[in-house]
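[1] What follows is a predicted structure for the sequence shown.
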Amino acid sequence: MELSIAQIKSGIVLLWALWLSLVTLMNGLEALKALGSLPSRFKTSSNWSLMLRVTETYRTPVWLVGVLFALVILWELLTSVALWVALFSGSPEVATTALGLLTLLWGGFMLANQFYMAWLTDPGLVAAHRSLFGVSLLSLLAYRLL
């Protein structure tokens, strides 16, 4: 069985929609755990503690880290919704926008990594964000060029 270009493009969008929805859910649960609404033993993303560690470079107030974390979750949620809308609508314009939002998310993390000198506390994090940026950009280009 041969996959059509349309199926491959839908597969790209589906993969990112599923993955980012899971990330968003895990980060949302992480936020609830940080607020004390979930038990500490509850398994979540651990991204809150990671953000606290990285932002310690400049002794960023916890409330500001909380605002940044909430903004990340909001960006992830909006991008997840856009990816699902793109998948179900079949709209190339919506898919391009959604994949663009995804790529910009990782670009934002790359900028934050540079600002907070994250390579000093977690070099693997910097590599992960750079890889996610590259793969999401490649997904966007593949979607548009196929």
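    That came in fine, so what should we check first? From a predicted model like this one, the values you see are computed outputs, not experimental measurements.

[2] drop to CA atoms for contacts and neighbour counts, all remaining ones
    Will do.

[3] Contacts for stretch 70-77 next, please.
    Leu20, Ser21, Val23, Thr24, Asn27, Gly28, Ala31, Leu102, Leu105 (Cα atoms under 8 Å, 6 or more residues apart in numbering).

[4] Pull the contacting residues for the fourth one.
    With Cα under 8 Å, 6+ apart as the criterion, the residues that contact Thr24 are Ile73, Glu76, Leu77, Ser80.

[5] Tell me the secondary structure at Pro43.
    To be clear, residue 43 is Lys; Pro isn't right here. Under DSSP: H, G, I helix; E, B strand; the rest coil, the three-state class of Lys43 is coil.

[6] try this one side by side with the last:
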Amino acid sequence: MNTLTTRLDQAQPYVLGLFRAVIGLFFACHGAASLFGVLGGPADGVPAGTWPGWYAALIQLVCGGLVLVGLGTRGAAFIASGSMAYAYFSAHQPEALFPLQNGGEAAALFCWSFALLIFTGPGGLALDALFGRKGTRATPGDEHEHGTEKQGTPVAA
């Protein structure tokens, strides 16, 4: 008999994959808006090579696209999270302490969402799986090699 918890646990990789794809899409849209003047971005886009706007938009477009499709998710999420932390602390936090006060809610939410993906991996339906990278779990039999037992708990020394 399946309990609700069992069903939710079975759906977890796919829901995480959906979360990854949506966050990646939203982030890539921010980059496209800034670079190409689409989706409500500046009409001419951000001038090429300007700091930090053009580089931030490029990171948003590239890392957002990689996270969207689940290719190199952890690395792309690391870069994206760091860029959003930089954006928050350099542009928003000096204005006021809390994101609601300083307009940095999007930067803070993107930063923490990508930080989560660094640790969880891409979830289900990621392109990484096509190239033999699991991203979420060690393969059975190599638990002790990585310092964890099958239940995911650290191995006692």
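    Structure received. Being a predicted model, the structure only gives us computed values, none of them experimental.

[7] ok so, going back, is it possible to get JSON lines of the contacts of stretch 70-77 of structure 1 that adds distance to Gly124 of structure 1 and secondary structure?
    What follows is the contacts of stretch 70-77 of structure 1, written out as JSON lines (distance: Cα to Cα, whole Å; DSSP: H, G, I helix; E, B strand; the rest coil):
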{"residue": "Leu20", "distance to Gly124 of structure 1": "20", "secondary structure": "helix"}
{"residue": "Ser21", "distance to Gly124 of structure 1": "23", "secondary structure": "helix"}
{"residue": "Val23", "distance to Gly124 of structure 1": "18", "secondary structure": "helix"}
{"residue": "Thr24", "distance to Gly124 of structure 1": "21", "secondary structure": "helix"}
{"residue": "Asn27", "distance to Gly124 of structure 1": "19", "secondary structure": "helix"}
{"residue": "Gly28", "distance to Gly124 of structure 1": "23", "secondary structure": "helix"}
{"residue": "Ala31", "distance to Gly124 of structure 1": "22", "secondary structure": "helix"}
{"residue": "Leu102", "distance to Gly124 of structure 1": "20", "secondary structure": "helix"}
{"residue": "Leu105", "distance to Gly124 of structure 1": "18", "secondary structure": "helix"}
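
[8] what about the helices in structure 1?
    5-34, 47-55, 62-89, 92-115, 123-145 (DSSP state H).

[9] Kindly state which residue of structure 1 is aligned to Ala107 of structure 2.
    The alignment partner of Ala107 of structure 2 in structure 1, by TM-score structural alignment, is His129.

[10] quick one, what contacts its match?
    Contacts of His129 of structure 1 by Cα under 8 Å, 6+ apart are Trp106, Gly107, Phe109, Met110.

[11] What is the nearest of the contacts of Thr24 of structure 1 to Ala6 of structure 1?
    Ser80 (20.1 Å; Cα to Cα).

[12] Who wins on neighbours among the contacts of stretch 70-77 of structure 1?
    Leu102 (28 neighbours; other Cα atoms under 10 Å).

[13] Can you find the partner of that one in structure 2?
    Aligning on TM-score structural alignment places Leu102 of structure 1 opposite Ala80 in structure 2.

[14] got TSV for the contacts of Thr24 of structure 1, with neighbour count and distance to Leu120 of structure 1 too?
    What follows is those, written out as TSV (neighbours: other Cα atoms under 10 Å; distance: Cα to Cα, whole Å):
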residue	neighbour count	distance to Leu120 of structure 1
Ile73	19	25
Glu76	23	26
Leu77	18	29
Ser80	26	31
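
[15] Confirm for me that Val22 of structure 2 is in contact with Leu68.
    Yes - at 6.8 Å, Val22 of structure 2 counts as touching Leu68 under the criterion of Cα atoms under 8 Å.
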